[in-house]
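**Q** Attaching a predicted model along with its sequence, questions to come.
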Amino acid sequence: MVMYVKYCGCQSEDDYKLLSSSRADIIGFVFAESKRKVTPEEVSSWVRFHEKRKLLAGVFQNSSIEEMVSAAKEVPLDIIQCHGNESVSTIINLKKRTKKLVYKAIPYSGTISEQISVFAKYADAIVVDSVSKGQFGGTGISFSWTQVPAILKEAKKENVPCFIAGGINPENINSLLEYDPYGVDLSGGIEYEGKKSSERIKKLERMISHVSSNRT
């Protein structure tokens, strides 16, 4: 199976151009409170004059439906990723209002299987991320990847695509690739001094290509 790759936290037009030429399937923009937060107006100006080569995702956290609908009108988003405590009804209404794919991020915990089961019927994909010191997502810290097989098994049972996120980088991705995830979601792991790094992206993609070629 070909693994999907999402690069998140695009913060500038330079980042956007770099990620557009990468192996990524999806480019993510964080519209939630974060050190990587950008505005729909900024993103619209970056993508307006460049050929759209990737799927575009907007990441929100406990935003109102109106705010997410407005952003989807401003930016040619393909995916809306809800990264907070959004309810099933929010997912349903958001899909109805925007006609976009909606991903639901779920914090890794002992109840992850139950959470996947709840949202699998409504979300187009699940993103399992780590929590550190009360912060969900963007922590640069991974959860125990020994739990990934059980997570992927639950997602497969529920027939929902599942991305793994949190603390993935070129130095450790081999450990995660052993479990053959459907997709990976990275942000800080491909940055150097706060900017997306061509060298780190190339290193990461070499790792992915190496593992993929050994499986064929």
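**A** Here it is on my side, so go on.
**Q** Could you use CA atoms for every contact and neighbour count after this?
**A** Noted.
**Q** for the residue nearest in space to the middle of the chain, helix, strand, or coil?
**A** The geometric centre of the chain, computed from its C-alpha atoms, lies nearest to residue 185 (Cα atoms, centre = their mean), at 4.3 Å. Using DSSP: H, G, I helix; E, B strand; the rest coil, the three-state assignment for residue 185 comes out as strand.
**Q** Correct me if wrong: it contacts residue 3.
**A** No: here residue 185 does not reach residue 3: they are 10.9 Å apart, not a contact under Cα atoms under 8 Å.
**Q** ok, and here's another one to check against it:
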Amino acid sequence: MSRVKICGLKTVEEIRMVNDLLPDYVGFVFAKSKRQISFSQAIAMKQNLSAKIKSVGVFVNAPKEEVLQAASLGIVDLLQLHGDEDWEYVQQIKAETGLPVIKAIRVRNREDILRGEELPCDYLLLDTYRAGAYGGCGEVFDWKLIPMLKKPFFLAGGLNGENVQKAVSRCCPFAVDVSSAVEEQGRKSEEKVRKFLKKVREVQKYE
């Protein structure tokens, strides 16, 4: 059964909304972006988050000390590294925090994914490659590039309520990851989040 991650939450109000809908994961973005939040904001959000939902801290080429601080504050249950972090960086973060690590791979070809699987992370996150960007482009990549993988993976990149069932059926990801497609005017839309979750859960029901 594919799980669901709603990424880029910014307010306690959005936390209360997802508490009613119960995705498996929510993403707190600490990297520079329009969805970036501070650690103090994340503390308040985590305090209000249902214990049934795990929080994922999203970092892009962050100083290790910043990632370690987030872990020590107890605001994240998993760490998502969405930049150019190498084998040594991933290994050190995993060893020093004791938290599961998701390593994002921006997919240009199958070799990108296979190289990613060699990293000492717990999960991969497969996202669309765009030069000069570290995710969030809202475009689908060619799912045929995904090989048989040993590591469980999150599938991202242009997923929405219209195509997520096809994505789950074809790719069998551990989880699907969505952000902009469930927003209205820069805020998470309860209607769109509900629809996205419903679509994913319908696939599980009939398979």
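**A** Everything's here; your move. What you see is a predicted model, and the numbers here were worked out from it, not measured in a lab.
**Q** Could you tell me the TM-score of the two chains?
**A** After superposition, the two chains reach a TM-score (TM-score structural alignment, normalised by the length of the second structure) of 0.92; 205 aligned residues with a Cα RMSD of 1.5 Å.
**Q** which position in the second structure aligns with the residue nearest to the centre of the first structure?
**A** Under the alignment by TM-score structural alignment, residue 185 of the first structure pairs with residue 177 in the second structure.
**Q** Could I get the contacting residues of its match?
**A** For residue 177 of the second structure, the set of contacting residues under the criterion of Cα atoms under 8 Å, 6 or more residues apart in numbering consists of 4, 5, 6, 7, 154, 155, 156, 157, 159.
**Q** from the residues you listed, which is closest to residue 28 of the second structure?
**A** Compare each of these with residue 28 of the second structure using Cα to Cα and the shortest gap goes to residue 7, at 6.7 Å.
**Q** I would like the residues contacting the longest helix seen in the first structure, please.
**A** Determined from DSSP state H, the single longest helix within the first structure is helix 198-215. By Cα under 8 Å, 6+ apart, the surrounding residues in contact with helix 198-215 of the first structure are 2, 18, 22-23, 169-171, 173-174, 177, 189-192.
**Q** let's see it at 6 Å
**A** For helix 198-215 of the first structure, the external contacting residues (Cα atoms under 6 Å, 6 or more residues apart in numbering) are 170, 190.
**Q** try stretch 159-166 of the second structure
**A** Surrounding stretch 159-166 of the second structure, the residues in contact under the criterion Cα under 6 Å, 6+ apart are 181, 196, 200.
**Q** Pick the one among those closest to residue 134 of the second structure.
**A** Each of those was checked against residue 134 of the second structure using Cα to Cα; the closest is residue 181, at 17.2 Å.
**Q** show me the contacts for that closest one.
**A** residue 160.
**Q** Likewise for residue 76 of the first structure?
**A** Taking Cα under 6 Å, 6+ apart as the test, residue 76 of the first structure contacts no residue whatsoever.
**Q** Mind telling me what it corresponds to in the second structure?
**A** Residue correspondence, TM-score structural alignment: residue 76 of the first structure in this structure matches residue 75 in the second structure.
**Q** do you know how far that match is from residue 44 of the second structure?
**A** As for residue 75 of the second structure, its distance to residue 44 of the second structure is 9 Å (criterion: Cα to Cα, to the nearest Å).
**Q** got it, and residue 16 of the second structure?
**A** When distances are taken as Cα to Cα, residue 16 of the second structure and residue 44 of the second structure turn out to be 12 Å apart.
**Q** Check residue 10 of the second structure too.
**A** From residue 10 of the second structure across to residue 44 of the second structure, the span is 11 Å (Cα to Cα).
**Q** and those two? which has more neighbours close in?
**A** Neighbour totals were compared for residue 10 of the second structure and residue 44, and residue 10 leads with 22 against 14 (other Cα atoms under 10 Å).
**Q** follow-up on the earlier one: okay, the contacts of residue 177 of the second structure in CSV with distance to residue 30 of the second structure next?
**A** CSV is the format used below for the contacts of residue 177 of the second structure (distance: Cα to Cα, whole Å):
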residue, distance to residue 30 of the second structure
4, 20
5, 16
6, 15
7, 11
154, 19
155, 20
156, 18
157, 19
159, 22
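**Q** Having no further points to raise, I will conclude here.
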